[in-house]
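Q: My questions concern the predicted model and sequence given below.
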Amino acid sequence: MPSNHLIVLPSSPAASESYSAADEEIGQGISLAQENLLRQQKPDGHWCGELLVDSTLCSDYVVFMHWCGEVDAHLQRRCVRHILKRQLPDGGWNIYHGGPSEINASVKAYFALKLAGCSVDAPFMQEARATIMRLGGIPQMNTFSKLYLALVGVFPWKYLPAIPIEMVLLPSWAPFHIYKMSSWSRAMLIPLSIINHFKPTRILAGEKQLHELYPLGTEQADLRLPRSEKFWTWRNFFLRLDDTFKFLQPLRIGLLRQRAMEAAEQWMLERIREGSDGLAAVYPAMLNSMIALRALGYSKTNPVYAKAENDFAGLFVDDPEDFRIQPCLSPVWDTAITIIAL
């Protein structure tokens, strides 16, 4: 039988481990943890801790500012410091603490630094470029990351999956409709369908392009998503479906497309206006919604866009030593978990 000074941890039948701790030490630890949690309680009673993630959020935001043509120089400098602080010894960037260099995070970081004015000849940029090329370059990025590159003319739209906006009109009895997706996915996809329709592109100056991150160049390379070797696979099915959507997209059946556009816009507006902390209150959907609003013609001073922008700024962590952007706020999770712990 274990003594009163042992904490027995759950274990598999094959192994059993226990850690020795005095009752007094355990009590002190619990008291300190309780005091710390109570200090962090908000005036109205809830808790909300910071959600720490990788450098991609700051990288994407720099690209967004350049796409808008509205660069906040101070914020950009803070984003640059954030990105450089997280560069790994091999020159790349990871997507989780202690992880290896990852292609999407590395390309995004390199691009943000280049847009911000960092010289491609700087040692840290050369190291980043070498790691990116070792990982396969831009062709190895995921389609979501490539879309942000397409917005500034760095990746061809024709190689991105089509997102037919008409999906918003599908009825609930259809095999597929937007409410069969998770809330997070739905909030991502509807703004993306608007973006995919307009393809709002700002062409950057030649020195800001990313030709150096294409192993075979941008003209000769086949940048389509590769098909499976077998004829019938789910991958090939969806790629052929995408080909069909792209074939039909130029037709833009007038009334149907217009009705779908209005429905998608209204769906988005209802979830951005007062009573919301932003579309789905999550970074990708909120950023996509701002891009979609601009594509729809909403100006920076439009009240709807101004609120979306203000909600997005609510994700900023204004640390003078290390500016950060959170992917979302989590008061419900944090409050529930803290109450259980206390």
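A: Good, I have the coordinates.
Q: CA only for contacts and neighbour counts going forward, please
A: Will do.
Q: All the strands of this structure, in order from the start?
A: With DSSP state E as the criterion, the chain has strands at 6-8, 18-20, 316-317, 324-325.
Q: For the last one, which outside residues touch it?
A: Read it as strand 324-325. The contact list for strand 324-325 (CA atoms under 8 Å, 6 or more residues apart in numbering) reads L57, C58, C79, H82, L315, F316, V317, D318.
Q: and those residues, which are buried?
A: Among these, those scoring as buried are L57, C58, C79, H82, L315 (criterion: 16 or more other CA atoms under 10 Å).
Q: and here's the other structure:
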Amino acid sequence: MATNSPNLISLPSARPETGESYTANDSQIAWAISQAQENLLRQQKPDGHWCGELFVDSTLCSDYVLYLHWLGEVDRELQERCTQHILRRQLPDGGWNIYFGGPSEINASVKAYFALKLAGYSADLPFMREARANILRLGGIPRINTFSKLYLALMGQFPWKYLPTIPVEMILLPTWAPFHIYKMSSWSRAMLVPLAIINHFKPTRELPGEKQLHELYPLGTEHKDFRLPRDERTFTWRNLFLRGDDALKMLHRIPWKPFRRLALEEAERWMIERIGDGSDGLATVYPAMLNALIALHALGYPNSHPALAKAKKDFEGLFVNDSEDFRIQPCLSPVWDTAINIIALAESGLPAEHPSLQKAAAWLSNKEVRTRGDWAKNNPHPEASGWAFEYNNVYYPDTDDTAMVLMALRLVHPKDKKDYEDLFQRALAWQLSFQCRDGGWAAFDKDVIDGWLENMPFADHKAILDPTCSDLTARTLELFGYIKFDRHDPSVENAIRYLIATQEDDGSWYGRWGVNYIYGTWQVLRGLRAIGQDMTQDWILRGRDWLESCQNDDGGWGETCATYEDPSAKGKGESTASQTAWAIMGICACGDLNRSSVQRGLRYLLSTQQSDGSWHEPQITGTGFPGVFYLKYDMYRQNFPLLTLATYVNYRRSVGHPPSFFRCN
């Protein structure tokens, strides 16, 4: 064992296992913990934070190639790196998927094919013929979503008249109106405001014949109606919106638009403000940042303009260009990664006074958001606080990061306790203010849950709303439990009622921000234990039993992104380190650490740890937009297994979780 290892937890002997011959070896666990700790500490940045890479599908590189050709400023070397990235990810059936091991997906496949064509690859090449055949089997261009069609329209490959109108005047609607931009999720808002500007200008490029996409229309492009289909029933929200869209298209043909100039100016101001100081790009997320670049060019901004130059620099900050591959990240995750790593290291025995934890905590505390951002439109809470996911994103802090950061900071004994106590009081009040009417918590906004908006023609990305979810609600309860928040407070009781109401019939919980039911169920069980629930209640044990029911023969757990569209696939998949870690923690939360499921899970983690202290995990276990966009957090295969081993050890020692320096009065 390395003599310079960080503090190790000394383990008592485990009781004999019943029904399973294997019992996790104490020295093996201690060694695995030390290796995992050292692995994380090696990756810490000099200023104290961590930031692991976020891996996604090929669509980001495809979109970027489309953008370069729309802009007319193609960097040939960068384009070649993008196309190699795309080609490496082509599936044997000719298509492209949106998650590891998934089937060909129409949007990803059309975008990849188009990017390759724009880059000069002939449609007659064998891999292009295979791609084309696959796309046509999937239904061709008519089957892609609205946002993909809009990118094609910019290149003259889809008729604008068949795209839903995104009226820029929507930005002028007051918050008391039945619809306004703050009734949408923050990510939809950040995508749609620049798209509304683009929709006004319709800045279309002409392509030579060899780069066009006529061959991807199964029935051809001539005399074909590509309007969105209506419901069979006459009176539905969808049909109402589609009739409204027809009316907007008629109005668009009328030259006199009294509010258009004012709306364009307000949309421009809104966008510029959110890509300025305090932000690393519009909402600091790829789709909004790319749309903002297109909108700025459509507005006539020259490359030399500071706003456009900053937007371009921020966007390029998402690039990863190493010797193996060129990749584009959807965003950056320093706050999230740093918080989880602090928790994993502190729970596994690193002293609270350790310089690495102190530096990390100081870095996190300096990232508190003190700006009243978009969230304030739906939440009147007077004092700004909270944390965002990224380095700088002052308009969009979220409750998930805030809960995770506070759970991290509670473990590090600060030098200036008064400042940290003030921070905790402020952030806790902010977090509490986001509890929604149904008792749950959503990510970025409060009560953005008007279901009729999901029928809007441009809402087919399936994420127009920001609904409450079990994983965020349970994480907030977990925080409350650790800091001794009153478990009988109405906010806690309402949250528990929410979790009871959202439990699936089989005992599991849906996971909105991680894949999927394993993630949701683990977090709920962990949150319930922390807040002091009796973990022997039948409804709680049903969650544990569900986790045990889907353990794989190798002792691990796995679940794929397919479960978001096919719930019958829940709990099924090749074992992964992160999902195994979640499942073990969920079962441990219910007590009886000698259950065979726990011991077999530990054996899986111990036997698959790599020599550098990490675990191999090519699978995607993070969720962006269910059914549309997923991401692989590279840190998940490193920090969650460590946290699981530490949790098991601490529960066996009957010490639970380390005490908080901050406790509620």
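A: Received, thanks. Keep in mind that what you see is a predicted model, and the values were worked out from it rather than measured.
Q: thinking again about what came up before, need the strands of the first structure in JSON lines with distance to M268 of the first structure, can you?
A: As requested, those are exported to JSON lines (distance: least, CA to CA, whole Å):
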{"stretch": "strand 6-8", "distance to M268 of the first structure": "51"}
{"stretch": "strand 18-20", "distance to M268 of the first structure": "52"}
{"stretch": "strand 316-317", "distance to M268 of the first structure": "22"}
{"stretch": "strand 324-325", "distance to M268 of the first structure": "23"}
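Q: so which of those strands comes closest to E270 of the first structure?
A: strand 316-317 (23.7 Å; CA to CA).
Q: G137 of the first structure maps to what in the second structure?
A: Alignment note (TM-score structural alignment): G137 of the first structure maps to G140 of the second structure.
Q: got the contact list for its match?
A: By CA under 8 Å, 6+ apart, the neighbours of G140 of the second structure are I106, V110, L216, Y217, P218.
Q: and L189 of the first structure, what is it in contact with?
A: L189 of the first structure neighbours (CA under 8 Å, 6+ apart): I163.
Q: And the strands in the stretch 501-650 of the second structure?
A: Taking DSSP state E, counting those that start in this stretch, the strands of the stretch 501-650 of the second structure run over residues 622-625, 629-633.
Q: corresponding residues in the first structure for the first one?
A: Aligning strand 622-625 of the second structure against the first structure (TM-score structural alignment) gives no matching residues.
Q: mind listing what the residue nearest to L315 of the first structure when sequence neighbours are not counted touches?
A: Distance criterion CA to CA, 6 or more residues apart in numbering; nearest residue to L315 of the first structure, sequence neighbours excluded, is Q326 at 5.1 Å. Contacts for Q326 of the first structure (CA under 8 Å, 6+ apart) come out as E50, L51, L52, V53, L57, Y283, L315, F316, V317.
Q: Go again with 7 Å.
A: Contact analysis of Q326 of the first structure by CA atoms under 7 Å, 6 or more residues apart in numbering lists L51, L52, L315, F316.
Q: Turn these into CSV, including distance to I272 of the first structure.
A: Shown next, in CSV, are those (distance: CA to CA, whole Å):
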residue, distance to I272 of the first structure
L51, 22
L52, 24
L315, 15
F316, 18
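Q: Identify the residue of the second structure aligned to the residue nearest to L315 of the first structure.
A: So, by TM-score structural alignment, Q326 of the first structure is matched to Q329.
Q: From A309 of the second structure, how far out is its match?
A: Separation of Q329 of the second structure from A309 of the second structure (CA to CA, to the nearest Å) stands at 20 Å.
Q: ok, now L248 of the second structure?
A: 34 Å.
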